[in-house]
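>>> what follows is a protein structure lacking sequence information:
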């Protein structure tokens, strides 16, 4: 029986529009150009940061990120960046008796911003804070220590088959793919990827889905 639901962040809870938009502005290219390049590297199964390297070959992404922060183009996160189903969906899960946690490949700053928004969750954690990122097994080991739940009683919800679904399943967790964002749409029905236990289009589907035991 599932007792705990853990959510990825980017394109699961948070729209990435602002994130990529500020990168496009920083690199001096139209936002559509960077958006198209992100789509291209996603389709090739590459790291999405490769889109930045296509614009600025050989760039040190962490150094660029630090320079962007110092110039006032750092990470921002507002309530409008959350998908509309996030607050009601997470609240409904908690009301139904499930523990709700957030853990994704994000910076420490992103963790601070999410916590400041008061998203209804028992904890918010990021890979930068933990010092380990998906798809590494150690990420999911840390996740289970944080939640205090058994793998078989824990559901991981994310949009990326390779970073979310496959490694979570390998760690013994139940899995749910949310069909949104470039990864969720492109890879949802693709052959040769790890199949999730469930696929949804809205977080608000989860309480009834989990209760039904389907």
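Perfect, I can see it now. Owing to the predicted nature of the structure, the values given are computational and were not obtained by experimental measurement.

>>> only C-alpha atoms for contact and neighbour calcs from this point on.
Fine.

>>> for the lengthiest helix in the chain, name the packing helices and strands.
Using DSSP state H, we find that the single longest helix of the chain is helix 31-43. Applying 3 or more C-alpha pairs under 8 Å, 6 or more residues apart in numbering; DSSP states H and E, we find helix 31-43 packed against helix 17-27, helix 50-55, helix 181-187.

>>> turn those into TSV, including mean neighbour count and distance to residue 113.
Formatted as TSV, the helices and strands packed on helix 31-43 follow (neighbours: other C-alpha atoms under 10 Å; distance: least, C-alpha to C-alpha, whole Å):
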stretch	mean neighbour count	distance to residue 113
helix 17-27	16	13
helix 50-55	17	23
helix 181-187	18	21
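
>>> and the ones you listed as TSV, adding distance to residue 61?
Shown next, in TSV, are the helices and strands packed on helix 31-43 (distance: least, C-alpha to C-alpha, whole Å):
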stretch	distance to residue 61
helix 17-27	11
helix 50-55	8
helix 181-187	21
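
>>> A further structure is provided below for comparison with the first:
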């Protein structure tokens, strides 16, 4: 039985299209170029930010993020950035009495923007707000604190093998791997995903059946 569902953010509940498009515009390269580079670094198992360093070697990503914010071209999240299955699924889960938590590797501002969307969730938190990021075990310790349920009755949902599936399972959580986004599709058949995740899903809507079983 699942008492709490905890969802990752990027490419789980939100599309990253606008995020990477805005970085491409800021760095002055075609959007397709950066998109292709993101795919390339993902295929190599590298962090997404390495795509930015391929365009501008030595870039200080944090400083550049601050510069974008100061220029009024910073982080944005709106209803159009949500996947279509997010609101219906979260609403259905809460009607079933399941606690819904959203927690991912995002900035303080991203947390504020997500909360402004008034999503049907009991809690929204980000790694920057917590002061610890995935895949560190401290992040999943915080997940269990806010889940208000035992690890074996808490389900963590995400697309990323190294950030979501493996560390969540190591923390004792139940895990659903979502085939969505570059990481979700490319690594779906990897042993550290296929052999570790308790469920493999193609839509968040499948969580309703999982939680109700």
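Happy to help now that I have it. Just so you know, these numbers come straight off a predicted model, no measurement behind them.

>>> any idea what the TM-score is?
Put the two chains on top of each other and the TM-score (TM-score structural alignment, normalised by the length of the second structure) is 0.97; 212 aligned residues with a C-alpha RMSD of 0.9 Å.

>>> which one, of the helices and strands packed on helix 31-43 of the first structure, ends up nearest to residue 90 of the first structure?
Across those, residue 90 of the first structure has its closest neighbour in helix 181-187 (19.0 Å, C-alpha to C-alpha).

>>> average offset between that closest one and the second structure?
Mean deviation of helix 181-187 of the first structure relative to the second structure after superposition (mean C-alpha distance after the TM-score superposition for the first structure): 0.5 Å.

>>> so which residues make contact with that helix?
Residues outside helix 181-187 of the first structure that contact it (C-alpha atoms under 8 Å, 6 or more residues apart in numbering) are 11-12, 15, 39, 42-43, 159-161, 177-179, 193.

>>> among those residues, which are located in strands?
177, 178 (DSSP state E).

>>> thinking again about what came up before, and residue 205 of the first structure, which of the helices and strands packed on helix 31-43 of the first structure is closest to it?
So among those, helix 181-187 is nearest, using C-alpha to C-alpha, at 16.0 Å.

>>> ok now that closest one, how far from the chain's centre?
Distance, stretch centre to chain centre, for helix 181-187 of the first structure: 12 Å (C-alpha atoms, centre = their mean, to the nearest Å).

>>> how about the helices of the first structure, start to end?
Using DSSP H, the helices of the first structure run over residues 17-27, 31-43, 50-55, 61-70, 86-95, 108-116, 127-130, 137-147, 166-170, 181-187, 206-212.

>>> if you compare those, which one is most tucked away?
Among the helices of the first structure, helix 166-170 has the highest mean neighbour count (mean count of other C-alpha atoms under 10 Å), at a mean of 20.

>>> please pick the buried ones from the contacts of helix 181-187 of the first structure.
Neighbour counting with 16 or more other C-alpha atoms under 10 Å marks 11, 12, 15, 39, 42, 159, 160, 161, 177, 178, 179 as buried within those.

>>> hang on, the earlier thing: would JSON lines of the helices of the first structure with distance to residue 200 of the first structure be doable?
Shown next, in JSON lines, are those (distance: least, C-alpha to C-alpha, whole Å):
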{"stretch": "helix 17-27", "distance to residue 200 of the first structure": "21"}
{"stretch": "helix 31-43", "distance to residue 200 of the first structure": "21"}
{"stretch": "helix 50-55", "distance to residue 200 of the first structure": "28"}
{"stretch": "helix 61-70", "distance to residue 200 of the first structure": "33"}
{"stretch": "helix 86-95", "distance to residue 200 of the first structure": "12"}
{"stretch": "helix 108-116", "distance to residue 200 of the first structure": "23"}
{"stretch": "helix 127-130", "distance to residue 200 of the first structure": "25"}
{"stretch": "helix 137-147", "distance to residue 200 of the first structure": "22"}
{"stretch": "helix 166-170", "distance to residue 200 of the first structure": "17"}
{"stretch": "helix 181-187", "distance to residue 200 of the first structure": "10"}
{"stretch": "helix 206-212", "distance to residue 200 of the first structure": "8"}
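
>>> and residue 155 of the first structure, which of the ones you listed is closest to it?
Of all the helices of the first structure, helix 166-170 comes closest under C-alpha to C-alpha, at 8.7 Å.

>>> that older thread, let me know the closest of the contacts of helix 181-187 of the first structure to residue 28 of the first structure.
Nearest to residue 28 of the first structure, judged by C-alpha to C-alpha, of these is residue 39 at 18.6 Å.

>>> what's the closest non-adjacent residue to the closest one?
Of all residues beyond its chain neighbours, the one nearest residue 39 of the first structure is residue 182 (6.7 Å), with distances taken as C-alpha to C-alpha, 6 or more residues apart in numbering.

>>> so which of the helices of the first structure comes closest to residue 1 of the first structure?
Taking the helices of the first structure one by one with C-alpha to C-alpha, helix 206-212 is closest: 8.9 Å.

>>> related to what we said a few turns ago, which one of the contacts of helix 181-187 of the first structure is nearest residue 204 of the first structure?
Once C-alpha to C-alpha is applied, the member of the contacts of helix 181-187 of the first structure that ends up nearest residue 204 of the first structure is residue 178, at 11.1 Å.
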